[in-house]
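Novice: The following comprises the amino acid sequence and a computationally predicted model.
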Amino acid sequence: MSGVSSAGADERRSFAASRLVAVTAHSTLLHTEGPRVDVERSARHVRQDGRDTITIALVLRGTQYFEQGTRGGRMAPGDISVTDSGRPFLIGAYEDYEEIRLSVARTAFRTHVGEPEAYAGRLIGHGPLNTLFATYLRSYAALVPGMTEAEAGIAVEGTLHLFRGLMGAPPGDVTADALRSLAAVHIERSLHDPGFGPDALYRALCVSRSRLYAAFADGEGVAAAIRDARLDRAHRELSAPAHASDSIATIMYRCGFTDASVFSSAFRRRFGTAPRDLRTFNT
């Protein structure tokens, strides 16, 4: 990788990455699978090569980190970062990883997204819209080798417009209904995780804790919404013939509950019947 210094954490094996590189007049795309590595772009690199690109990186596998100025953080699969080649940065992977990096000219980023200085060093935690962006970027990576320059240009513009939508408006401008809708999607995807709660939700949605709680103020609150979603899924599975062979305990754990008495009491309060009675009624 030119313009940076890199070092593998394990000197006993050389850095051997599988990499797809697609260079067009509009962008450079790297789809990389490799071992743990640390990469630094120093002020000397910036002065020497004069590169002037903005890079959007999507983590597909493994845990990474990045730092640019006073921004950065630890990245998990699904997280997205933005780096500016015109400033020093550090990036790396704690373990074997897979990622996609799309680099575009500063002028293109400014035209289709916004001022690069406002985005450089930003970390976008995994959320519902990240999945959509990841699907688009994966598709672009797979198809770009066969594209014409004109087709690649259209695809890059589409990627940047989608990224701008992903970044969204400031949290205060998002309506409560829209935030609840996004929250509901993420809650449904995370019900299997017993540790998933309000803190994980506001971080995933990239909003403040107070903004999330305000969006659920008309109901019983965020924690209650997550609990009820778990119970609703359990009710659906206990009632479904497709899950007739699953034990109540299996369904309970699959919906994120770890205590049978807590699950049974909450289920009875919400539906007026015990899980076992519902299962008996439907068999």
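Specialist: Looks like it arrived, so ask away. Numbering: from 1, shown residues only.

Novice: use CA for all of it now, contacts and neighbours both
Specialist: Fine.

Novice: for the stretch 151-283 of the chain, what spans make up the strands?
Specialist: Under the criterion DSSP state E, counting those that start in this stretch, the stretch 151-283 of the chain carries no strands.

Novice: which stretches of it form helices?
Specialist: Assigned by DSSP state H, counting those that start in this stretch, the helices in the stretch 151-283 of the chain fall at 176-190, 198-204, 209-215, 222-239, 248-254, 260-271, 275-281.

Novice: From the chain's centroid, how far away is the second one?
Specialist: Going back to what we said before, that points to helix 198-204. 12 Å (C-alpha atoms, centre = their mean, to the nearest Å).

Novice: Alongside the first one, take a look at this:
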Amino acid sequence: MTTEDISRVPHSVFSLDAVPVAEQFDVWRESIGCLFEVDVPKEHRAEGFRAELDAHVIGDLAMARTHTQAQEWARSSATIARDGMDHLMIQIYEAGTMEFTHRGREQVFGQDALVVFDLAQEMRSRTSDFTNLSLLLPRPLIEPLLKQGGDRHMQIISAQGNPLARLLVDHMTALKSLASGMSLSQATEASAATLALTAACLNASKSEDGQGEAGIAFALLVRARQRIAEHLRDPDLSPARVARLSGVSRTRLYEMFEPFGGVLAYIREQRLRLALRMLIDHRFAEQPISAIAADCGFANDSAFSRAFRARFGTTARDMRATPAWAHRRGREFDRDLDRRYEEWIRLISA
């Protein structure tokens, strides 16, 4: 295995080639579980399963090209609550199709278009064998650039007759092909340009208005999550204060955060994720763990230690010493699997 050039953008290629045929789908499901729940008919699993995911971290963004077999995909409320992912994901399909139902309408998505996923919302889809390209954009970076609100989840933007959509499709394809040769400073500039181009494309494309009770409820949830993010480091942040900041009653707030295990559970999860990012970030290597805990809004060290171990299965000290926290089962083939992309997806700016 060659030593990775740390002056270049991080690059990971996950492949099942070294995995025994009978275990290939289970390993794929375990790995892609960082984003989606997947399933295929049992009779197809014994025949072996093909999947490859080629990922780069480009500044504050992540890009991945996925090539895999037909399967079912889902992000359930349980998955959303567990991973706390708060990104938009833009996909283009280079081969194959995706079928899904959204707001009572069945749709088929294929080539020459973009589809927008809001990873804070539930989704279910079915895909044929496919190759696609995914761009993950942290919500705090893209939302300030959008000129209109509205729910963009599962929005399809055709590139036919749409110059900005065509430009974004071409840009994503070119960016992925050039990413391996980029320096970290070049990636930072490319990241900013990609965010601006994506915002321009979304601003020029009509979004779902998100009106009605469901749309209003989601808009309120987004606002409450934003207020929590703004005040996350304050140890005195409480449900009552979140409700005041968000302009909703406490009863409504509790209803909104029920899928996340409650408001306090959501706040604790976001604080733990922030602490995790700081622990493995070399910029905070000299900062005491107790200071990191306090900076993330934990009132005392013992509460932080208990919560961290319960969430990640290890201590904060051990995490800092060995940040490869997606621990493996010790299978013989695990050493040949490059699963770093899972950690990158979790830890890009959020």
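Specialist: In hand now; what should we look at? Just so you know, these numbers come straight off a predicted model, no measurement behind them.

Novice: quick revisit: please dump the helices of the stretch 151-283 of structure 1 into a markdown table; it should also carry distance to residue 74 of structure 1 for every row.
Specialist: Formatted as a markdown table, the helices of the stretch 151-283 of structure 1 follow (distance: least, C-alpha to C-alpha, whole Å):
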| stretch | distance to residue 74 of structure 1 |
| --- | --- |
| helix 176-190 | 20 |
| helix 198-204 | 13 |
| helix 209-215 | 20 |
| helix 222-239 | 26 |
| helix 248-254 | 28 |
| helix 260-271 | 34 |
| helix 275-281 | 41 |
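
Novice: just those helices: most buried one?
Specialist: Most buried of the helices of the stretch 151-283 of structure 1, by mean neighbour count (mean count of other C-alpha atoms under 10 Å): helix 222-239, with a mean of 19.

Novice: returning to what we had before: between the helices of the stretch 151-283 of structure 1, which one is nearest to residue 121 of structure 1?
Specialist: helix 198-204 (17.0 Å; C-alpha to C-alpha).

Novice: ok, residues contacting that closest one?
Specialist: Identification of contacts with helix 198-204 of structure 1 by C-alpha atoms under 8 Å, 6 or more residues apart in numbering yields 125, 126, 127, 183, 186, 187, 208, 209, 212, 222, 223.

Novice: 10 Å - rerun?
Specialist: Helix 198-204 of structure 1 is contacted from outside by 79, 124-128, 130, 183-184, 186-187, 190, 207-213, 221-226, using C-alpha atoms under 10 Å, 6 or more residues apart in numbering.

Novice: So residue 227 of structure 2 is in contact with residue 239, correct?
Specialist: No: look at residue 227 of structure 2 against residue 239 with C-alpha atoms under 10 Å: they stay out of range, at 11.2 Å.

Novice: Which neighbours do the two have in common?
Specialist: residue 245.

Novice: for the helices of the stretch 151-283 of structure 1, which one sits closest to residue 21 of structure 1?
Specialist: With C-alpha to C-alpha, the closest approach to residue 21 of structure 1 among the helices of the stretch 151-283 of structure 1 belongs to helix 198-204: 30.3 Å.

Novice: Residue range in structure 2 corresponding to that closest one, please.
Specialist: Per the alignment by TM-score structural alignment, helix 198-204 of structure 1 matches no residues in structure 2.

Novice: What ranges does structure 2 have for its helices?
Specialist: Ranges of helices in structure 2, per DSSP state H, are 24-32, 42-45, 77-83, 139-142, 163-178, 184-203, 212-230, 239-246, 250-256, 263-279, 289-295, 301-312, 316-321, 340-347.

Novice: what comes up buried for the fifth one?
Specialist: Within helix 163-178 of structure 2, the residues scored as buried using 16 or more other C-alpha atoms under 10 Å are 164, 165, 166, 168, 169, 171, 172, 173, 175, 176.

Novice: closest to residue 151 of structure 2 among these?
Specialist: Closest to residue 151 of structure 2, out of all of the buried residues of helix 163-178 of structure 2 and judged by C-alpha to C-alpha, is residue 165, at 18.3 Å.

Novice: Please identify the most buried of the helices of structure 2.
Specialist: With neighbours defined as mean count of other C-alpha under 10 Å, the helices of structure 2 peak in mean count at helix 263-279, which reaches a mean of 21.

Novice: Read off where that one ends up in structure 1.
Specialist: Helix 263-279 of structure 2 covers no residues of structure 1 once aligned (TM-score structural alignment).

Novice: Hey, what's the angle from that helix to helix 239-246? Just curious.
Specialist: Between the axis of helix 263-279 of structure 2 and that of helix 239-246 there is an angle of 80 degrees, by axes from the mean of the first three to the mean of the last three C-alpha atoms, to 10 degrees.

Novice: other SSEs contacting helix 263-279 of structure 2?
Specialist: Contacts defined by 3 or more C-alpha pairs under 10 Å, 6 or more residues apart in numbering; DSSP states H and E place helix 263-279 of structure 2 against helix 77-83, helix 212-230, helix 239-246, helix 250-256, helix 289-295, helix 301-312, helix 316-321, helix 340-347.

Novice: equivalent range in structure 1 for the shortest one?
Specialist: So the one you mean is helix 316-321 of structure 2. Using TM-score structural alignment, helix 316-321 of structure 2 pairs with nothing in structure 1.

Novice: In terms of secondary structure, what does that helix contact?
Specialist: Judged by 3+ C-alpha pairs under 10 Å, 6+ apart, helix 316-321 of structure 2 is in contact with helix 263-279, helix 289-295, helix 301-312.
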